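Kindly return the folded structure for what I paste below:
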Amino acid sequence: MKFLRWLAVLVLLIVIVGGYVAYRLSQPYATFDSETFVDFAKGTTTMEMARFLERAGVIAHAWEFLAIRALEPKRALKAGEYQFNKPASAFEVYDRIARGDVFYHVLLIPEGSNMFDIGAAAERLKLFSSADFLQVARDPSMIRDLDPAAPSLEGYLFPSSYRLDRHTTPSRLCRLMTSQFREVWKQLNSNANVHDAVTLASLIEREARLSQERPMMSSVFQNRLKIGMKLDCDPTTIYAALLENRYRGVIHQSDLANESAYNTYRHAGLPPGPIANAGKDSLLAALHPDETGYLYFVLRPDGSGGHNFSRSIAEHQVATAQFRRANHRQEIEKSAPRRIPAGKKTRVRHGA
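Next comes the predicted model:
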């Protein structure tokens, strides 16, 4: 009888302890303020992970993490940096680390972004300062083997979505982006001069608003290059102003008269290097232009983003006049007072 009594007591104790442990492991816990980060290097042991989590205030006691490890010994725990921004149970914490739910920033770089845009985007994510990024991006050594004439990494920082941890440096980001460019360029399987193709693609990317117009726009630039005609590309004047840290959102007459080698209103031929980072479609358009006799283009007045293409200056002047008239009408409509239709009453509200 004594044995049975002691066995009953032992079973009761096991049930109580097990219930307590299950309760502790399922209760949300946090002693950090708004968020905390825990970084596990490769090779970190389970015991070390448990202690790091306890010190960071993510779990109450290291034994909780170790207890779950004993229950789930086959699940591999993943190295990396983890963000915790709300109370979570030890089970939830363990599950996140077993799934490898590591923290990363998503840096989205649209096609046509330049190195100034990329630096500003990285700074907004608080990865590093724009100035630090530009210092690395102005050094073309990463792509010197591909383009010995490149004045910087501009044009080779391929636009895409990048998953970055908090420890990403400007150098690492530039290497990721130039590596992505190399992959895309390899897919294009071209023997063309890389420098000229990438430079032309950057102009196409900045001018074209509709994807289907890119090969046609490419033909305009290439037709002009063949006859030695200046490209007169507005985005090149903007880029020249950016390099001189004086662009304020509008092209001025002084920008058009600027003697910068990037200003295609003053100098025939391509600029010294790319003015932006083109996507794959613009690279393809630079390599495979349409065969046309067009030398000019101007935006259509319908707001579609498409362009009117012309072979002669006379045709171009007509298209330009149409665009300006449409713009003028829109400005008048915006500034004109609203008319109230006859028979309609207006309501006047008083107070908040």
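
For the rest of this, base every contact and every neighbour count on C-alpha atoms.
Fine.

Stretch 130-138: which residues count as buried?
For stretch 130-138, burial by neighbour count (16 or more other Cα atoms under 10 Å) applies to 130, 133-134, 136-137.

residues in contact with that stretch?
When contacts are defined by Cα atoms under 8 Å, 6 or more residues apart in numbering, stretch 130-138 is touched by residues 115-116, 118-120, 122-123, 151-154, 170-171, 174.

Would you do the same for the sequence below? I want to compare the two.
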Amino acid sequence: MGRKGLLVLLLILALIGAGTWFAFAQLGEATIEEDTAFIIPSGASVSAVADKLEAEGLVSSADGFILTARLFGSSEPIQAGEFRLAAGMSQSQILEKFQSGDVIRRFVTVPEGMPSIMVWERLMAEELLTGEIDVPSEGSILPDTYFFERGQSRAELVERMQAAMDRYLAEAWAKRAPDIAVDTMREALILASIVEKETGKPSERRMVAGLYSNRVRQGMLLQADPTIIYPITKGKPLGRRIRQSEIAAVNGYNTYTRVGLPEGPITNPGRESIAAVLDPADTSALFMVADGTGGHVFADTLEEHNANVAEWYALRRERGEM
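The predicted structure follows:
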């Protein structure tokens, strides 16, 4: 190559270098120094997002981010939500994150047996949710862990919780054992709420469900203490011993004065309690009393039950509880 050709080549390379420098200068750069949460409102355009990035000091130029989006972005739209931008991310990486919809998800847990008044309190206390809600219908919420995004409405989250209960109850009902003690999904939900409150021991659920199923079939009083408490506290802990006047109270829930099931659920039962009611243990037990370990002793006859109660009282006296 002659001297003239070499000069032309050097000139071309210089022009390419200058053009590259100019292009990258126009593109700007990301300036994220530490992990940062960034919110894209619903319906925001690329231009609006770019202006917000620049205003929050996360890119050096809004115009540069827009140019990056045009040159290097995919055809996917930018998603709304809250995103976590990592320190040192490039503009292309930021854009890819926005287009992927990889939003920050937060979680709220409804434990098995949490009554609706406490679900309501938990959701109202979550500051990142929006909007007012009424206390959900008792038994309508499926206990589980649910994700949500910043700014999501409480009403939308409750609808998702209730839809989950409707789906699970329908699926479980379709698989129910033959000749169970309840005739409808509503009755199954009510009985499951009693089973949920009567035992905290998973291995006992089917046995407790079998016992109460026997009582329902025989037209006996269910005599479930949680049904006394529910009209008083809406399912919250009573915090004291039940009074005789409360045991004798006549209302739609108290199964010491009401034959059959309460008029409605007394909590939000979990999957296992619902499944237990729909496939209870094959037992002839009609009575149970606490055994001091968190579980119960079961009995077929009142005589056996009275003996078990005497042992339970003796244990409580030994512990100084009576």
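
where do the strands sit along structure 1?
Here structure 1 has its strands, by DSSP state E, at 36-40, 80-84, 105-108, 161-164, 296-299, 307-310.

If you count neighbours, what's buried in the last one?
For strand 307-310 of structure 1, the buried set under the neighbour-count rule, 16+ other Cα under 10 Å, comprises 307, 309-310.

quick one: which of the residues you listed is nearest Tyr23 of structure 1?
Of all those, Tyr23 of structure 1 sits closest to His307, with 67.3 Å by Cα to Cα.

you'd agree Thr320 of structure 1 is up against Val298?
Yes: the criterion here is Cα atoms under 8 Å, and Thr320 of structure 1 meets it with Val298 at 6.3 Å.

Could you give the number of residues near the residue lying closest to Ser130 of structure 1 once chain neighbours are set aside?
Counting by Cα to Cα, 6 or more residues apart in numbering, Gly119 is the residue found nearest to Ser130 of structure 1 once chain neighbours are left out, at 4.1 Å. Residues contacting Gly119 of structure 1 under the criterion other Cα atoms under 10 Å number 21.

Report the separation between Gly119 of structure 1 and His167 of structure 1.
Gly119 of structure 1 sits 16 Å away from His167 of structure 1, going by Cα to Cα, to the nearest Å.

what are the ranges of the helices in the stretch 51-200 of structure 1?
Using DSSP state H, counting those that start in this stretch, the helices of the stretch 51-200 of structure 1 run over 62-71, 90-99, 115-124, 130-137, 170-188, 194-207.

just these: most buried one?
helix 194-207 (a mean of 24; mean count of other Cα atoms under 10 Å).

Report the angle between it and helix 170-188.
100 degrees (axes from the mean of the first three to the mean of the last three Cα atoms, to 10 degrees).

what's in contact with helix 194-207 of structure 1?
111-112, 146-147, 149-150, 155-156, 214, 217-218, 221, 233, 235-236, 270-271, 273-279, 282-283, 285-287.

equivalent range in structure 2 for it?
Aligned by TM-score structural alignment, helix 194-207 of structure 1 corresponds to residues 185-198 of structure 2.

what's the mean gap between that stretch and the aligned bit of structure 1?
Its aligned residues in structure 1 lie a mean 1.1 Å from stretch 185-198 of structure 2 after superposition (mean Cα distance after the TM-score superposition for structure 1).

check contacts around the equivalent of Gln152 of structure 2 over in structure 1.
Residue correspondence to structure 1 (TM-score structural alignment): Gln152 of structure 2 is matched to Thr168. Contacts for Thr168 of structure 1 (Cα under 8 Å, 6+ apart) come out as Leu127.

From Tyr162 of structure 1, how far out is Thr168 of structure 1?
11 Å.

now Gly303 of structure 1
32 Å.

Compare these two and say which one has the larger neighbour count.
Each of Gly303 of structure 1 and Tyr162 has its neighbours counted (other Cα under 10 Å); Tyr162 has more, 15 against 11.

if I pick the more buried one, what's in contact with it?
105-108.

Just among those, which is most surrounded?
Leu107 (19 neighbours).

Give the equivalent position in structure 2 for that residue.
Alignment note (TM-score structural alignment): Leu107 of structure 1 maps to Val108 of structure 2.

With Leu287 of structure 1 instead?
Under the alignment (TM-score structural alignment), Leu287 of structure 1 maps onto Leu278.

give me the number of residues near its match?
Neighbour number of Leu278 of structure 2 under other Cα under 10 Å is 29.

same deal with the one 5 residues further on?
Residues lying near Thr283 of structure 2 (other Cα under 10 Å) number 17.

one step back: of the contacts of helix 194-207 of structure 1, just the buried ones, ChimeraX syntax please.
One line in ChimeraX is enough to select the buried members of the contacts of helix 194-207 of structure 1, burial here meaning 16+ other Cα under 10 Å:
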select :111,112,147,150,155,156,214,217,218,221,233,235,236,270,271,273,274,275,276,277,278,279,282,283,285,286,287
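
so of the contacts of helix 194-207 of structure 1, which ones are in helices?
214, 217-218, 221, 235-236, 282-283, 285-287 (DSSP state H).

out of these, who's nearest Ala76 of structure 1?
Of all these, Ala76 of structure 1 sits closest to Leu283, with 43.0 Å by Cα to Cα.

And that closest one, how close does it get to Gln187 of structure 1?
Leu283 of structure 1 is 11 Å from Gln187 of structure 1, where distance means Cα to Cα.

Met229 of structure 1 now?
For Met229 of structure 1 relative to Gln187 of structure 1 (Cα to Cα), the value is 32 Å.

cool, and Tyr265 of structure 1?
Here the criterion is Cα to Cα. By it, Tyr265 of structure 1 lies 34 Å from Gln187 of structure 1.

try Lys74 of structure 1
41 Å.

do Leu134 of structure 1 as well
28 Å.

try Ala197 of structure 1
Distance, Ala197 of structure 1 to Gln187 of structure 1, using Cα to Cα: 15 Å.

what lines up against His316 of structure 1 once you look at structure 2?
Under TM-score structural alignment, His316 of structure 1 pairs with His305 in structure 2.

With Ala268 of structure 1 instead?
By TM-score structural alignment, Ala268 of structure 1 lines up with Val259.

tally of neighbours for the residue lying closest to that match once chain neighbours are set aside?
Nearest residue to Val259 of structure 2, sequence neighbours excluded (Cα to Cα, 6+ apart): Leu221, at 4.9 Å. For Leu221 of structure 2, the tally of surrounding residues (other Cα under 10 Å) stands at 17.
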